[in-house]
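> just a sequence and a predicted model for now, questions to come.
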Amino acid sequence: MRPGTIAAVGAGLVVLAGCQQAVEAPFDPGVCYAVEAGAEGEAPRFNKVADNQPQIEFCAARLEEVRLRFLRMGGSRQEIIGSYQGQFIFIDRAGVWISRTLDGGRFNLLARTGDGRLAMPGAIQRAIDGAPLAVSATTAPDPTAPTP
């Protein structure tokens, strides 16, 4: 064989080796899944968490409930992965992120407020240094306070 042919066959084998089957999230309408990583070389498992979820934010809330329930039972995992209608959901201490793939770029869906709740990123007020401000309950005005 000529060296050019060997190089072409070798390059083709390298390209084929790099084309692994990507994991796709199920696209069942309204079904929220928790994703558990499979053993070495196995595909991840999709465990149903909730049905009839109208939006991805509701699925993220169900997954946050699962994450907190495991932490209250003594678990130590701070992150959880889920899926909803073809999108992957990643929940961690910073907030909720979404992506079309397990290992692709992630986009911020919900951020944590100063007191740990989840909110839309644009709704969170931040201090001058960028730290989120805690959201407090509204209270009745103090009648003895001077008016500005």
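Ah, there it is.

> CA atoms for contacts and neighbours, from now on please.
Noted.

> residue 29: neighbour count?
The local packing of residue 29 (other Cα atoms under 10 Å) involves 14 other residues.

> that one in helix, strand or coil?
coil (DSSP: H, G, I helix; E, B strand; the rest coil).

> let's bring in a second one:
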Amino acid sequence: MRTLAFSVIAGAVLLGACSNQPKFDFAPGVCYFVATPEGEPPRLQQMGENVAQIELCAAQLEEMRLRFLRMGGSNQEVTGAYQGRFIFVDREGVKIGKSLTGSRFFAMARTGDGRLAIPGAIQRDETGRPIAIAAPPEAK
């Protein structure tokens, strides 16, 4: 029984050590953009220092995503990292994960007018669609 338990634990350790995930060194409070060049492993590019929260890093990534789109780019998703967590910003909102290829969890969703908000703070109509929080523009 002891050898079986030992072999199971040893196998789990070996499987974890043989992961194909790239290893990154994250500095505290630094927001990164994850560059994924064709045929090369992903690499981190520093975007900002002394970033207080992961949400602020996500906001910097969203700003970068929108600038690229305004310049004519077509990439709808931007990936970043903050203190060991990966941030995925796309048209739906912001998702966070522990790895580049693993599970992703919603952190912020889009409001009816396109802004990012914590999902519980978004007002929805009876069909479940988000309602714009900003007041409608004044008629001229």
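Thanks, I have it. Just so you know, these numbers come straight off a predicted model, no measurement behind them.

> which SS class is the residue nearest in space to the middle of the second structure?
Centrality entry for the second structure: nearest residue to the mean C-alpha point is residue 87, 1.6 Å, by Cα atoms, centre = their mean. What three-state DSSP gives for residue 87 of the second structure is strand.

> list the contacts for the counterpart of it in the first structure?
Matched by TM-score structural alignment, residue 87 of the second structure corresponds to residue 89 in the first structure. The contact partners of residue 89 of the first structure, taken as Cα atoms under 8 Å, 6 or more residues apart in numbering, are 60, 81-83, 96-99.

> what about the strands in the second structure?
Counting by DSSP state E, the segments of the second structure that form strands are 31-35, 43-48, 78-82, 85-89, 93-97, 105-110, 116-117.

> now the ones you listed in TSV, with distance to residue 6 of the second structure?
Conversion of the strands of the second structure to TSV gives the following (distance: least, Cα to Cα, whole Å):
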stretch	distance to residue 6 of the second structure
strand 31-35	38
strand 43-48	36
strand 78-82	36
strand 85-89	31
strand 93-97	31
strand 105-110	34
strand 116-117	47
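
> tell me which of those strands sits nearest to residue 15 of the second structure.
strand 93-97 (20.1 Å; Cα to Cα).

> superposed on the first structure, what's the mean shift for that closest one?
When the first structure is overlaid, strand 93-97 of the second structure sits 0.2 Å from its aligned residues on average, using mean Cα distance after the TM-score superposition for the first structure.
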